[in-house]
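S.K.: Coordinates for the following, if possible.
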Amino acid sequence: MSGPPVLYHCPCSQLHAPPPSLPSAANQSHPLETLYFCPECDAIRCARCVSVEVSTYYCPNCLFEVPSASVRAEKNRCARNCFVCPACSNTLQTVSMDPSSSTPSDPGEKYILYCTYCRWDSTLVAMTFDKPQGLASQFQKIEDDSPSMRELERLRDHFEPLLRPRTSLHPYTHARSSSANNAALATLRRDGRDTHGHGMRASRLGRSGRARDVEREKEKYEDDLPSYKSITAPDEPSEQEDISLLRSLTEVDDILPLSQQQTDSWIPPLYMTDQRPLRLPLQSKKSKRCPACRHILIRPEQKAQSTKFKVKIVAANYLPALEVSRPEDASVSHVRRRTGTVGSSGEMELHAGRSYHFVLALTNPLYDPINLRLGLQQPSGEGTSKPHFAVHLPTNTIGVAAFTDVWDYDEDEAGEEDVPRAGQKDLPGRWKLGVVERKANTTKVGGELVLSREAQGDVKVNLLVTYTYKSEDSQAADGKEKGEAELKTFAFWTVVWLGTVPLRQPESTSQPVS
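M.R.: Modelled structure (predicted):
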């Protein structure tokens, strides 16, 4: 059975997270390789709840590190000769128009931007340059003089004095920033530039007490923000000229594809001759912190050419990895390797009214052995319906060996010959629930899935994993000796996918015509 991985539940801002039983909690479950772990809070963190900070900006082409103070002035783009091809998004090169010229310092020589992938060059848009250096400053000057860019700068200068002092660093404290946003929206509505959708939504929310508080905040900050006046009068683009040109069109290749029209600018170009090369956008390296204690979880190297991390605390180094498989998958995969066929989705299908056996592999990433217990979530509550399947797992404590060197595992293989292997049964006709295999730092336990005749759809079970490990505290504050082992217990919820039962086709009620 090869399907989606076991998903781990992240409590995010909740101190004591409930079991992920509701459908709305599906976005709180993630694969293990995408999660982080805070050793100070002993909590799982995901990409939705961590605080992100920009460490450095750099150009992905020339790897030039840009100071943070210069990013806004350079419009978040490279200030050197790094340009993007408007046709294929490849990097452009600066070449001479006369390749046979042997004097690069010729004052009459012209230079162009050339794409080595799609053969696009800047002569198609009537752009040539006298010098091969300083091209980015020329492009930036053209961008700054455009009406749309001047209008954007005016909007930014208008709203930034109100938004900047109310921005909070905490990801869950949005009260201050929301009040500033409400003031900005109130001013836009007062000027008549807001859409009808915002008014309808505000009228619906006005019935609640929280919406009334928001309205009072809007009135409070409405007077603080002056009304905005545009530099130029808004004018709707005329389509008559485009229609007349399209009617006289002879080549379809003269029109830009829709994918390129929507990525160039606010006013998308229509013709190939209207394309302009763009300066290469900057990229950034980001650091991530725990939202509760501000502990650093991810910190990359500052150098642009480096791919290493100064700090990298991921959940895969702290939480045991879980993997589900079926005992018969080993023989099926062996036959597939011999025949060269590719597995189909039928291997993941289950059938209602049957029982299936599965193996749950538990891998310990710690350097100390752990004792692990598994617990299934039981349906509770008045309106909770019982599932149409039952899962049986061992309830006793399961020991998993520590992660160590490979040659240390060879010494322990001789004493594990009496351990029953996967597929053995403790009683005739009954699958063994318990440890079925131990190898290195991985322990496999057997489980059983019983489906009722009404079962259909995905079979998922919420599994609570609780493990205990020894932690050596080098700085004991309670008077204990240095290096004394301390037992710690950590629990987390997972969502285990066991397969899919095909949906039943509705029975036909029509009678055959005799």
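S.K.: Every contact and neighbour count from this point should use C-alpha atoms.
M.R.: OK.
S.K.: following the helix or strand harbouring residue 460, which helix or strand comes up?
M.R.: Using DSSP states H and E, residue 460 sits in strand 457-472. Remark: after strand 457-472, the chain's next helix or strand is strand 485-501, criterion DSSP H and E.
S.K.: Give the other helices and strands that that next one contacts.
M.R.: strand 7-9, strand 457-472 (3 or more Cα pairs under 8 Å, 6 or more residues apart in numbering; DSSP states H and E).
S.K.: so of the ones you listed, which one's packed in deepest?
M.R.: strand 7-9 (a mean of 26; mean count of other Cα atoms under 10 Å).
S.K.: Distance of the residue nearest to residue 144 when sequence neighbours are not counted relative to residue 143?
M.R.: Leaving aside its sequence neighbours, residue 144 sits nearest to residue 150 (Cα to Cα, 6 or more residues apart in numbering; 6.6 Å). Applying Cα to Cα, to the nearest Å, the value for residue 150 to residue 143 is 9 Å.
S.K.: now the other sequence, so there's something to compare against:
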Amino acid sequence: MPADFAKSVGSEPPSETEPTAESALDNDPDAAFSSIGSFYSSQLSASNPADPLLTPSGGYNYSSPSSLARIMSLYTGRSFGKKDTGKSSLMRESADFSEGLRIIDSICDDGAIQRLRTEGWIGTASVAQQAEQRHGLMFADDLRPIPPRLRTKRSKRCRACRHLLVRPEQKVQSTRFRIRLVALNYVPTISLKPLQPSPSTELPLIDLKALPQLRPSQFLLTLKNPLFDAIKVTVATPVQTPGKHSHKVTVLCPQFDIGSNLDRWDEALGDGKSRRSSKLFSISKVEYAGGEGGRVAEAGKVWEKGKNWTTIVVEVICAAIAESEELEEDEDVLEIPMFVRMEWEADLEREGKDEVKGEKKEKRELAYWTVVGVGRVGKL
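M.R.: Presented below is the predicted three-dimensional model:
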């Protein structure tokens, strides 16, 4: 029995991979189009092996100068309008799913109708969802994720002051942003925590949920510099906080310096002096004094200092609040209004020119108001 006849009558078992391949092509239009495209490309190359317009991949190369000249000669030469006496070879059509053939079956429509009855309106894809898909899909379960479109870099300015917020660089020399946003990259990070008294003083610990009244309490105020330049900071607070209960606030060191926010590689590649100073600042004053027990906050002196942060002491004396006094919501919360002023020297940014080593620097200033929450004042 011939092998072809044996396959036709079914003497050999069908391959188990054929249904999987058919279902994959049936569910993926891109795979089916790719298969039928490669099939017809192979047929074109087989039927016209000497065609100069054909590329090795099977497509036509119309961008080649020789191909364009040949096309123009077909319409402008003497042979224009004459019939071709040669016989063209015939091409066969696709015969199975591996070649991109898809046969429309009415059973598919019956299955879609039954699925519409089962899932209802919720399971059906909307018009907007179908418009965003590459191929028309009927049901929501068949929708595929849509990749976001790539966006080009554009310069952006503030609508109010026309300050240049973002400007793409033509020649990128560093991963840092030369132009930084004010709110995110200029304003220091502020944190506050209580300075607990030494056990030798026999004073109770400070509870942020019940701050002591009519007694000075000290807090550690830490400011962290996000800039790549060292800054000078001035902190000012009102003598008494506004509101129904006036609490006294005193900043023991209102003026101080904060180091630059340099990377570790910048420290390692810097000179020896900067490395020694950064190493010195990384060790806090608490370690020098042997712990907080032997230290006393002094006016005009920084409590602790690091590479790009500085800690100062703020003293607060809470006003008396009677236990029988009726308070409104959050009226017993202690909040300190604080004015922060920064000064630093930055490199001049020149548009269209590369950075020059040792270029001039300009003095900049930034000032703003902020509110620092401390805790709740206890009652007598």
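S.K.: After superposition, what is the TM-score?
M.R.: Overlay of the two chains. TM-score (TM-score structural alignment, normalised by the length of structure 2): 0.44; 230 aligned residues with a Cα RMSD of 5.2 Å.
S.K.: one step back: distance to residue 53 of structure 1 for the helices and strands packed on strand 485-501 of structure 1 - can I get that in a markdown table?
M.R.: Converted to a markdown table, those look like this (distance: least, Cα to Cα, whole Å):
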| stretch | distance to residue 53 of structure 1 |
| --- | --- |
| strand 7-9 | 24 |
| strand 457-472 | 31 |
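S.K.: Relative to residue 215 of structure 1, which of those is closest?
M.R.: With Cα to Cα as the criterion, residue 215 of structure 1 lies closest to strand 7-9 of those, at 36.4 Å.
S.K.: Would you mind pulling up the elements that that closest one packs against?
M.R.: strand 29-31, strand 485-501.
S.K.: can you put those strands in a markdown table and add distance to residue 69 of structure 1 and mean neighbour count?
M.R.: As requested, the helices and strands packed on strand 7-9 of structure 1 are arranged in a markdown table below (distance: least, Cα to Cα, whole Å; neighbours: other Cα atoms under 10 Å):
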| stretch | distance to residue 69 of structure 1 | mean neighbour count |
| --- | --- | --- |
| strand 29-31 | 36 | 18 |
| strand 485-501 | 42 | 17 |
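S.K.: closest to residue 309 of structure 1 out of these?
M.R.: Checked against Cα to Cα, the stretch from the helices and strands packed on strand 7-9 of structure 1 lying closest is strand 29-31, at 21.2 Å.
S.K.: Tell me the first helix or strand C-terminal of the closest one.
M.R.: Downstream of strand 29-31 of structure 1 (by DSSP H and E), the next one is strand 36-38.
S.K.: what comes up buried for that next one?
M.R.: 36, 37, 38 (16 or more other Cα atoms under 10 Å).
S.K.: Stretch 204-216 of structure 1 now?
M.R.: Result for stretch 204-216 of structure 1 [16+ other Cα under 10 Å]: buried residues 214, 215.
S.K.: Run through who's touching it.
M.R.: Residues outside stretch 204-216 of structure 1 that contact it (Cα atoms under 8 Å, 6 or more residues apart in numbering): 179, 182, 202.
S.K.: top of those residues by neighbour count?
M.R.: Neighbour counts for the contacts of stretch 204-216 of structure 1 (other Cα atoms under 10 Å) peak at residue 179, which has 21 neighbours.
S.K.: Contact partners for that one?
M.R.: By Cα under 8 Å, 6+ apart, the residues touching residue 179 of structure 1 are 214, 217, 218, 221.
S.K.: which one of those sits closest to residue 159 of structure 1?
M.R.: residue 221 (12.2 Å).
S.K.: Same question for that closest one, what's its three-state structure.
M.R.: helix (DSSP: H, G, I helix; E, B strand; the rest coil).
S.K.: Which residue is the nearest non-sequential neighbour of it?
M.R.: Per Cα to Cα, 6+ apart, closest to residue 221 of structure 1 is residue 183, 5.2 Å.
S.K.: Would you mark the buried spots in the host helix or strand of the one you found?
M.R.: Here residue 183 of structure 1, judged by DSSP H and E, is contained in helix 175-190. Within helix 175-190 of structure 1, the residues that qualify as buried by neighbour count (16+ other Cα under 10 Å) are 177, 178, 179, 180, 181, 182, 183, 184, 185, 186, 187, 188.
S.K.: Adding distance to residue 442 of structure 1, write the residues you listed out as CSV.
M.R.: Below are those laid out as CSV (distance: Cα to Cα, whole Å):
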residue, distance to residue 442 of structure 1
177, 48
178, 49
179, 52
180, 53
181, 52
182, 54
183, 57
184, 57
185, 56
186, 59
187, 61
188, 60
